[in-house]
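Student: what follows is a protein structure lacking sequence information:
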């Protein structure tokens, strides 16, 4: 480890010690949001409509909390395997420092939407308790300019690397990443800008190759035509395809969403009919939400499909498919 490294002493232990404080802030937010959303023991659609910002923000906070928890577990796994080095600890430190600071002061959900603790009903006393001990130490010394500079220096030492730092992937998932990185570099990235400029569809030849590689059936059970792998494989493949062109990466996630809905709520007949065809790319699921006047606000969609005999008659407009 470099003598110039700006790492906090006992970093992993400090991050782990911050988790109870993080959980306490999350619990305060959960109670605060519940107070404005629940009526007669259940979530009220009308109250949810009135308090969209708080509810949306709580989703962001919950994501931050889980990200931090998973980062500690990632660091623990690497440490147990002797793979936790300076670069990985800098990533852990910067991530904790930045996310904790945002949780205390404001999470930027968009350029015009900054979520403050009070927006979720968190009291000033709860925020003050959060900004103490390990959390205070990580906010003060976590995502500092020297930390960011050292991360940039280490990235500069490995400019051609697929990823920076140890991802913690096992050998199988690392091989999957390399395979799809190579595919994206050779079959997607050189052509994606031209597809965009010409407003062209992704060529069917590319989609066929993706189907042959198993992109559309990663998490579908083997007995139904898929590869029977987990969410980690799906995330790795989506990242690498999106690195080449996010439109290509999105194709796989659409199939993943459709397959999960069918596996979770479909009949046996529906599973046997649709899942093998999704896995082979014979069927390409799409997300058809956005409309000209309502965006993707699902509660306000106007397009309707009405059954007429053996067909559905669709009326309305969609911005894209």
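Tutor: Structure received. Quantities reported herein were computed from a predicted structural model and do not represent experimental measurements.
Student: use CA for all of it now, contacts and neighbours both
Tutor: Will do.
Student: separation between residue 88 and residue 28?
Tutor: 31 Å (Cα to Cα, to the nearest Å).
Student: same thing with residue 128?
Tutor: Look at residue 128 and residue 28: by Cα to Cα, they are 12 Å apart.
Student: which one's more surrounded, the two?
Tutor: Taking other Cα atoms under 10 Å, residue 128 and residue 28 do not tie; residue 28 has more neighbours (19 against 11).
Student: surely the more buried one forms part of a helix?
Tutor: Yes: under DSSP: H, G, I helix; E, B strand; the rest coil, residue 28 sits within a helix.
Student: surely residue 97 touches residue 139?
Tutor: Yes: the pair residue 97 / residue 139 is scored as a contact, 4.5 Å apart, by Cα atoms under 8 Å.
Student: so what's residue 253 closest to, chain neighbours aside?
Tutor: residue 238 (7.1 Å; Cα to Cα, 6 or more residues apart in numbering).
Student: packing partners of whichever strand or helix holds the one you found?
Tutor: Element membership for residue 238, per DSSP states H and E: helix 231-244. If you count contacts as 3 or more Cα pairs under 8 Å, 6 or more residues apart in numbering; DSSP states H and E, helix 231-244 packs onto helix 171-183, helix 189-197, helix 246-265.
Student: repeat the analysis, applying 6 Å as the threshold.
Tutor: Applying 3 or more Cα pairs under 6 Å, 6 or more residues apart in numbering; DSSP states H and E, we find helix 231-244 packed against helix 171-183, helix 246-265.
Student: tell me the angle of it relative to helix 171-183?
Tutor: Calculated by axes from the mean of the first three to the mean of the last three Cα atoms, to 10 degrees, helix 231-244 forms an angle of 20 degrees with helix 171-183.
Student: put this beside the first:
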């Protein structure tokens, strides 16, 4: 009888490998970024952590042994969810590993726009000494968290240190610590006029796709900043560009876009009131450590004991 097989498609520290082997000592464990390590073993893998393009063809055929897939990202919208659901594959996401780095990026974008850091960097490059109209403060302003998962909660906690009022929007409207007022998704348009900063941390689903368009940007204050670190497809990009050009909003900090990489001919590159980062908000030196030690290893223990990993189990109906 062949050994049960677990594949991790990323490089691991020896200590992490040892911890996994302690849980599944009788399994074959294969890890590493080099696909040559695991490509020929995909069909027999019962557990795989980390999606690679080779997996779609190999593991979604009828003779695949895959029973549980651990995503390396919080979002699972890029996975072939319909096919995986039809084969009864359990999926767990990496939701939660991004809370620290992304909340830091959110405040970097908000502070950069508010205190004109991006403008001063350009002035420095041109050796220009200019005030550039600096006047805004972030303290005591109102931030709207559109999505109050791990990232939204951490951002809200930091916002309180700036004396900010925090408004949250989530599907259920359930209260959350550090959030002063909570609204349901259906009340989004009522929330937008109240906010000085609108921060999108939502996953991409059928309900959130193109959630932000001309109507939403028109409802925002013309002094408000829009921050998107969720998914680019949540926003109608042409409507965002129009809102920036027409002065319906004061500026935007964007880490995600409808099509990535962002095209060189996109008008977003040219806006003085836009800061662009290349989908790196979640990048951190601790990424692999958090995925493996905080999510995968506890899930692996549950999977061995009960057959069901409990942390970040993806609901196929919700899409996250």
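Tutor: Ah, there it is. It should be emphasised that the depicted structure is a prediction, and the values quoted were computed from it without experimental measurement.
Student: tell me how they score on TM after superposing.
Tutor: Remark: TM-score between the superposed chains equals 0.22 [TM-score structural alignment, normalised by the length of the second structure]; 114 aligned residues with a Cα RMSD of 6.0 Å.
Student: what about the strands in the first structure?
Tutor: 38-39, 42-43, 107-110, 113-115, 304-308, 311-315 (DSSP state E).
Student: most packed of the ones you listed?
Tutor: Most buried of the strands of the first structure by mean neighbour count (mean count of other Cα atoms under 10 Å) is strand 113-115; its value is a mean of 17.
Student: if we ignore the residues flanking it in sequence, what's nearest residue 199 of the second structure?
Tutor: Leaving aside its chain neighbours, residue 199 of the second structure sits nearest to residue 227 (4.6 Å; criterion: Cα to Cα, 6+ apart).
Student: correction: residue 297 of the second structure
Tutor: Residue 297 of the second structure's closest residue in space is residue 20 (Cα to Cα, 6+ apart), at 6.5 Å.
Student: which strands and helices sit next to whichever helix in the first structure runs longest?
Tutor: Looking across the first structure with DSSP state H, the single longest helix is helix 52-80. On a contact count with 3+ Cα pairs under 6 Å, 6+ apart, helix 52-80 of the first structure meets no helix or strand.
Student: before we move on, the earlier item: show me the one of the strands of the first structure that comes nearest residue 275 of the first structure.
Tutor: Nearest of those to residue 275 of the first structure, taken as Cα to Cα: strand 311-315 at 22.0 Å.
Student: quick one: list the elements packing against the closest one.
Tutor: Here strand 311-315 of the first structure touches strand 304-308, going by 3+ Cα pairs under 6 Å, 6+ apart.
Student: report the angle between the strand it packs on and strand 311-315.
Tutor: 150 degrees.
Student: got a list of contacts for strand 304-308 of the first structure?
Tutor: Outside strand 304-308 of the first structure, the residues within contact range by Cα atoms under 6 Å, 6 or more residues apart in numbering are 312, 313, 314, 315.
Student: the last one and residue 306 of the first structure, how far apart?
Tutor: Put plainly, it is residue 315 of the first structure. As judged by Cα to Cα, residue 315 of the first structure and residue 306 of the first structure stand 8 Å apart.
Student: please point out which parts of the longest helix of the first structure sit buried.
Tutor: 53-55, 57-58, 60-61, 64-65, 68-69, 71-72, 74-76, 78 (16 or more other Cα atoms under 10 Å).
Student: which element is residue 240 of the second structure on?
Tutor: Under the criterion DSSP H and E, the helix or strand holding residue 240 of the second structure is helix 237-245.
Student: after that helix, which helix or strand is next? Please name it.
Tutor: Past helix 237-245 of the second structure, the next helix or strand by DSSP H and E is strand 251-254.
Student: who's in contact with that next one?
Tutor: 109, 225, 226, 227, 228, 273, 274, 275, 276.
Student: which is the succeeding secondary structure element to it?
Tutor: Scanning onward from strand 251-254 of the second structure (DSSP H and E), the first element met is strand 274-276.
Student: the residue nearest to residue 253 of the first structure: how many residues sit nearby?
Tutor: Neighbourhood size, residue 238 of the first structure [other Cα under 10 Å]: 21.
Student: the residue nearest to residue 297 of the second structure and residue 28 of the second structure: what is the separation?
Tutor: Separation of residue 20 of the second structure from residue 28 of the second structure (Cα to Cα): 11 Å.
Student: which one's more surrounded, the two?
Tutor: Each of residue 20 of the second structure and residue 28 has its neighbours counted (other Cα under 10 Å); residue 20 has more, 20 against 14.
Student: now do residue 156 of the second structure against residue 188 of the second structure, distance only.
Tutor: Distance of residue 156 of the second structure to residue 188 of the second structure, given as Cα to Cα: 17 Å.
Student: which of the two has more neighbours?
Tutor: A side-by-side neighbour count of residue 156 of the second structure and residue 188, using other Cα under 10 Å, places residue 156 first with 26 against 18.
Student: helix/strand/coil for the more buried one?
Tutor: When classified by three-state DSSP, residue 156 of the second structure comes out as helix.
Student: how many residues are close by residue 111 of the second structure?
Tutor: Counted with other Cα under 10 Å, residue 111 of the second structure comes out at 16.
Student: secondary structure element for it?
Tutor: Assigned by DSSP H and E, residue 111 of the second structure falls in helix 99-114.
Student: now that helix: buried residues?
Tutor: For helix 99-114 of the second structure, a neighbour-count test (16+ other Cα under 10 Å) marks 99-107, 109-114 as buried.
Student: which other helices and strands contact it?
Tutor: Judged by 3+ Cα pairs under 6 Å, 6+ apart, helix 99-114 of the second structure is in contact with helix 150-161.
Student: by contact count, what packs against the helix it packs on?
Tutor: Under the contact criterion of 3+ Cα pairs under 6 Å, 6+ apart, helix 150-161 of the second structure touches helix 99-114.
Student: angle of the helix it packs on against helix 150-161?
Tutor: Counting by the same axes, to 10 degrees, helix 99-114 of the second structure lies at 50 degrees to helix 150-161.
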